[in-house]
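# no FASTA, just this:
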């Protein structure tokens, strides 16, 4: 099969490496099945040809697309611009795409929907996802129960369903947990690759990034370790199986 293009936005090497390992493990991929770009270290090549890839997977990151340009650290602004520059090709071609957490903000911003911190931010932990009618019919959610838990932690969120998108998953605290644009462009607010070990790593790395009071880190780690979160990884595996050929 053609490789999957994995684009990562995390400036911290440990967080980036852990996320990449999770994409491989939960997606059923080998490193040879992927082409990885850490965008804090390298640019997307100007001659990148999406025909060379089975699909594109975008990971999470500490940035927010809704932050004012003057408030973004230069590295985060550079990474965000690189992803946004690629989105017109992805949506116009209806390229298989899976945007995880930060990726739903990128997709929403590209489609001119409101992405902001006005409401629907979720504390680090788990959220209760519920299939919509469209979600129950979507191939990436095949085999998923009507209700399940997923790991989240985000300051901004979609405030509306972007034009051209189908609403697949909702939660009481954040209505747009998963959407699809066209037939093949997907984005989740939660982390489909995350498990308790991975979230412990992120809690430790990001405990001074404003997601939670630093003194709450151990409590959050204990909560995540006690959580039953297994369904979201099926979504990532279904994405790889559907588009990997």
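Received it, and whenever you're ready, just let me know what you need. Given the structure is predicted, the values throughout are model-derived calculations rather than measurements. Numbering: from 1, shown residues only.
# Please count neighbours and contacts with C-alpha atoms only from this point.
Fine.
# How is residue 36 assigned, secondary-structure-wise?
What DSSP: H, G, I helix; E, B strand; the rest coil gives for residue 36 is strand.
# And stretch 179-189, what's buried?
By neighbour count on 16 or more other CA atoms under 10 Å, the buried set for stretch 179-189 is 179-182, 184-189.
# For the chain, just list every one of the strands.
All strands of the chain, identified by DSSP state E, fall at 4-8, 34-38, 55-58, 97-100, 115-116, 122-131, 147-154, 157-158, 165-170, 178-181, 185-188.
# For the ones you listed, give me a markdown table that also has distance to residue 234.
As requested, these are arranged in a markdown table below (distance: least, CA to CA, whole Å):
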| stretch | distance to residue 234 |
| --- | --- |
| strand 4-8 | 17 |
| strand 34-38 | 19 |
| strand 55-58 | 15 |
| strand 97-100 | 13 |
| strand 115-116 | 27 |
| strand 122-131 | 14 |
| strand 147-154 | 11 |
| strand 157-158 | 23 |
| strand 165-170 | 14 |
| strand 178-181 | 14 |
| strand 185-188 | 13 |
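# so which of those strands gets nearest residue 224?
strand 122-131 (6.1 Å; CA to CA).
# Does anything pack onto the closest one? Which helices or strands?
Packed against strand 122-131 by the contact rule (3 or more CA pairs under 8 Å, 6 or more residues apart in numbering; DSSP states H and E) you find strand 147-154, strand 165-170, helix 217-226.
# put this beside the first:
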């Protein structure tokens, strides 16, 4: 039997799958990463077994600056309609919410940067990816835009003080997260230092905190990645 194939939409030069891609490959998935920001063409039809949409500094309908977003939304719709597993990160999670009928706003509330504690809700206890995680887990955040209303019928899985909708599920097979499970602490050193300072953050402090949190957070997000891979393989089989 061939390995399940996953279509990965990359929206920015530095926004690659990083360690998430390594984890999913180790768990038996074949990833086709499309560098959409660089002019690579997305397919019109989702023939892959699953879809991952990564982060990027755009709104889900920012079609003028990111001309590939209409196709990305169409592929997300197909994943929902055809019951293909989908995982959306940051922009990808916002795009999932948007496609499914939720609301996303630019500059919504206070920005979140660095390693942030997430509080898992009771609904996460029965979720295929988030079950049995600790009630509070850390993850790297890097955003000012946010989901402000979940789609009707979506399952709300995790929150933070500044941004309530940190993780959610649409149906049984599509997950959106505001945080970056693919990002290790080193990613913070690539962020714009002046922009962080203007928001009231010190990049070195953020890096040191994320580095301290990384052993535990890496373990938890590795479990989530494995469970997503298992979900894809079950649907493929």
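Cool, the structure landed. Source: prediction; values computed, not measured.
# what TM-score comes out when they're superposed?
For these two chains in superposition, a TM-score of 0.84 is obtained (TM-score structural alignment, normalised by the length of the second structure); 227 aligned residues with a CA RMSD of 2.6 Å.
# Residue 232 of the first structure: which of the strands of the first structure is closest?
Short answer: strand 147-154, nearest of the strands of the first structure by CA to CA, at 6.2 Å.
# Show me the contact partners of the closest one.
Residues from elsewhere that reach strand 147-154 of the first structure (CA atoms under 8 Å, 6 or more residues apart in numbering): 101, 121-131, 189-192, 194-195, 199, 211, 228-232.
# In CSV, list the helices and strands packed on strand 122-131 of the first structure along with mean neighbour count and distance to residue 20 of the first structure.
Listed next are these as CSV, based on neighbours: other CA atoms under 10 Å; distance: least, CA to CA, whole Å:
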stretch, mean neighbour count, distance to residue 20 of the first structure
strand 147-154, 20, 17
strand 165-170, 22, 24
helix 217-226, 16, 20
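# contacting residues around whichever residue in the first structure pairs up with residue 101 of the second structure?
Matched across to the first structure, residue 101 of the second structure falls on residue 112, judged by TM-score structural alignment. Neighbour list for residue 112 of the first structure: residue 162 [criterion: CA under 8 Å, 6+ apart].
# quick one: residue 112 of the first structure from residue 103 of the first structure, how far?
Separation of residue 112 of the first structure from residue 103 of the first structure (CA to CA, to the nearest Å): 14 Å.
# Of the helices and strands packed on strand 122-131 of the first structure, which is nearest residue 116 of the first structure?
strand 147-154 (10.7 Å).
# measure the residue positioned nearest the centre of the second structure to residue 197 of the second structure for me?
In the second structure, the centroid-proximal residue (CA atoms, centre = their mean) is residue 89; its distance is 1.3 Å. According to CA to CA, residue 89 of the second structure stands 24 Å off from residue 197 of the second structure.
# What of residue 229 of the second structure?
38 Å.
# ok, the two, which is more surrounded?
Between residue 229 of the second structure and residue 197, residue 229 has the larger neighbour count (other CA atoms under 10 Å), namely 24 against 11.
# Show me what that one lines up with in the first structure.
Under the alignment (TM-score structural alignment), residue 229 of the second structure maps onto residue 240 of the first structure.
# Please report the distance of that match from residue 37 of the first structure.
In terms of CA to CA, residue 240 of the first structure sits 18 Å off from residue 37 of the first structure.
# same deal with residue 239 of the first structure?
19 Å.
# Name the residue in these two with the higher neighbour count.
Under the criterion of other CA under 10 Å, the comparison of residue 239 of the first structure against residue 37 puts residue 239 first, with 22 against 17.
# Might one say that that one is in contact with residue 140?
Yes. Counting by CA atoms under 8 Å, residue 239 of the first structure does reach residue 140; the two are 6.0 Å apart.
# Would you map the helices across the second structure?
Assigned by DSSP state H, the second structure shows helices spanning 18-26, 69-81, 91-99, 193-198, 203-236.
# The longest one versus strand 112-120: what angle between them?
Helix 203-236 of the second structure runs at 50 degrees relative to strand 112-120, counting by axes from the mean of the first three to the mean of the last three CA atoms, to 10 degrees.
# just to revisit the earlier point, nearest to residue 85 of the first structure, of the buried residues of stretch 179-189 of the first structure?
Among these, and counting by CA to CA, the member closest to residue 85 of the first structure is residue 185, at 15.7 Å.
# What residue, apart from its backbone neighbours, is nearest the aligned partner of that closest one in the second structure spatially?
Residue pairing (TM-score structural alignment): residue 185 of the first structure is matched to residue 174 of the second structure. Among residues not flanking residue 174 of the second structure along the chain, residue 86 sits closest, at 4.5 Å (CA to CA, 6 or more residues apart in numbering).
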